[in-house]
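Chemist: Next come a sequence and a model predicted from it.
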Amino acid sequence: MGVIDGQWWGLWWPWLVVWAVTAASVAVLVRYALLRAGGPRRRRRGGRTVHGMCFFLHEKRVMDLYQTGGFSAALEQEVADRINVTSGLGLLGRLGFGSGTARRDVTKERFTAYVRTNTPITVIRLLMDTMRKEDVVVHADLTTGSLVPNRALAELLRERDGSGRVPLTAVMSEFVSVTGRFTALASDGGDIVLRAPYGEGRPPAHVRITCEAAWVREGFQDAEYFTGEFQARCLGKVRTWNRTRGELTLDPIAIFR
């Protein structure tokens, strides 16, 4: 009987090891999937950013921001998250045959191909999600007067006056996402100038955004945009604040409605 037991173990122990590793890998993947399905969604409060319809996109600023803005590592992680880097079965195969080191290379190749082959409209949507996760954007709603500073700005203001409050006119170095009710006026050169009032001053202050004709997307030439107000959201940076005119000028990166 001892001989038989020894032969049986000699024949089957490698397969038992493989099955044990496979079972452990499946358990890890299931736990990972459950965590992704539960925890992150609660933190993100509804998932990824809802962008809406884009009618202005400064493609050069988008790509410059991606290349020089320090977001490449975070973008790589975001792409890896969306493409799923390696599937569950692929990961099992790599673990089973000991070639797990290929995972990072696959991620980089997919990331490089993703950025090279996709359009700026795809990159800006990915970039906005990444900027939200990195907490680098100040959010302002001109219709309600609410302003939510990012973590860095809030800490700086708290150190200065202890309140953490900040007027939109003081946000000069941060990216801003401004939502408001805008009016549009087309210039002779084809540029479109947007304005939206905010605050309770008399006369009220307003945000001014110039959409260069070269980056205006199809659909924004509809005449109805120039006959009344419409809701829009602009991602950009503050260029200047003119106290005399009560005019805050933004350099737009993308505008959605």
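Modeler: The structure has been received and is ready for your questions.

Chemist: For the rest of this, base every contact and every neighbour count on C-alpha atoms.
Modeler: Fine.

Chemist: What about residue 111, how many residues nearby?
Modeler: Residue 111: 20 surrounding residues under other CA atoms under 10 Å.

Chemist: Included below, for side-by-side comparison, is a second structure:
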Amino acid sequence: MGDWLRHRVPERVDVAQMLANDRFVYGDGLAVADTHPYAPHTFVWFHRDLADEVEVPGDIHIVHRDDRLVVVDKPAFLSSIPRGRHVRESVVVRLRHELGLPELSPLHRLDRVTSGLLMLATERRWRGGYQTLFQDNEVRKTYRALAPLHPDLDLPVTVRNHLVKRRGAWQAEVVPDAPVNAETLVELESRAGDLGVYRLTPRTGRTHQLRVHLDALGIPIVDDPLYPTVQDIALDDFGRPLQLLADELAFTDPFDGMERRFASVRELPLTGPGPA
């Protein structure tokens, strides 16, 4: 097995050292030994070494937990899933360890810089039923955002357009004369000086949808690092969180028919570093 691994693993990896340290494992967790015979159609796993990560400040509040669901209220700057330069500093990795739930996985997307509610399934067997709710837009989501007041903006207004987020691009873009795939109801809820607290009700869930829609109305969200212009902000700069909060989730549970509603424990304006 050792000779086979040496031909399959990139040259920069010291296979002998990894075998000696039991870094290669089979699907059942048993370590691969250099003396093991090659077995076709066998999966062998190893995890790459991770770079040091800056700890993201702020608590992950557990809003709800039962046998099927965990609903958390995450701080800004904490990634939902392990991705790129954010592995240990992600909701999934932190909570799998803290809660002892190795199959814990998110049921929808929440940008790293967005604060608020994230819903996760405790085990793989529950994922399909809940993910279908999100795919069919049967989860009622409410966000709140802090953004400038616009004297000429007639509210409430529903923004409808076609959004595309191309791979490698920082910003999503509006595609003119294309079928609508993004829709958001925007309402002004309260005023705070020259800023307003806006209630946002998305009817769809495109990447960066709320941020693009408010920017298109001339009221970009306060401290948005991407809209209207991309800003060069260090990964360890937690001083100015995006003023966007995933505030409410409501739906009918597909497994028991119960009406579920969850609310964030945070309030605008969000402060950093640390939880709001």
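Modeler: Yes, it's here. Predicted model only: the values in this text are computed from it and were never measured.

Chemist: And the TM-score, once the two are fitted together?
Modeler: Overlay of the two chains. TM-score (TM-score structural alignment, normalised by the length of the first structure): 0.25; 118 aligned residues with a CA RMSD of 6.7 Å.

Chemist: show me where the stretch 51-200 of the first structure has strands.
Modeler: 54-57, 137-141, 146-148, 175-186, 192-198 (DSSP state E, counting those that start in this stretch).

Chemist: right, so of those strands, which gets closest to residue 2 of the first structure?
Modeler: The closest of the strands of the stretch 51-200 of the first structure to residue 2 of the first structure is strand 137-141. By CA to CA, the value is 70.7 Å.

Chemist: Now do that closest one against strand 192-198: the angle between them, please.
Modeler: Between strand 137-141 of the first structure and strand 192-198, the angle comes out at 70 degrees (axes from the mean of the first three to the mean of the last three CA atoms, to 10 degrees).

Chemist: for strand 137-141 of the first structure, packing partners?
Modeler: strand 146-148, strand 175-186 (3 or more CA pairs under 8 Å, 6 or more residues apart in numbering; DSSP states H and E).

Chemist: For that strand, buried residues please.
Modeler: 137-141 (16 or more other CA atoms under 10 Å).

Chemist: Stretch 151-164 of the first structure too?
Modeler: 153-154.

Chemist: Over to stretch 54-62 of the first structure now: how far is its first residue from its last?
Modeler: Stretch 54-62 of the first structure has its terminal residues 13 Å apart, counting by CA to CA, to the nearest Å.

Chemist: What of stretch 112-121 of the first structure?
Modeler: 16 Å.

Chemist: contact partners of that stretch?
Modeler: 57, 59, 62-63, 79, 123 (CA atoms under 8 Å, 6 or more residues apart in numbering).

Chemist: Quickly compare the helices and strands packed on strand 137-141 of the first structure and say which is most buried.
Modeler: For those, the largest average neighbour count (mean count of other CA atoms under 10 Å) is found in strand 175-186, namely a mean of 21.

Chemist: one step back: which of the buried residues of strand 137-141 of the first structure lies closest to residue 22 of the first structure?
Modeler: residue 137 (43.2 Å).

Chemist: is it true that that closest one touches residue 154?
Modeler: No - using CA atoms under 8 Å as the test, residue 137 of the first structure is too far from residue 154 to be in contact (11.5 Å).

Chemist: need the contact list for residue 110 of the first structure.
Modeler: residue 80.

Chemist: Tell me the spatial nearest neighbour of residue 72 of the second structure, not counting adjacent residues.
Modeler: Once flanking residues are discounted, residue 72 of the second structure sits nearest to residue 62: 4.6 Å by CA to CA, 6 or more residues apart in numbering.

Chemist: For the stretch 151-257 of the first structure, which segments are assigned as helices?
Modeler: 151-161 (DSSP state H, counting those that start in this stretch).

Chemist: and residue 160 of the first structure, which of the strands of the stretch 51-200 of the first structure is closest to it?
Modeler: strand 146-148 (17.2 Å).
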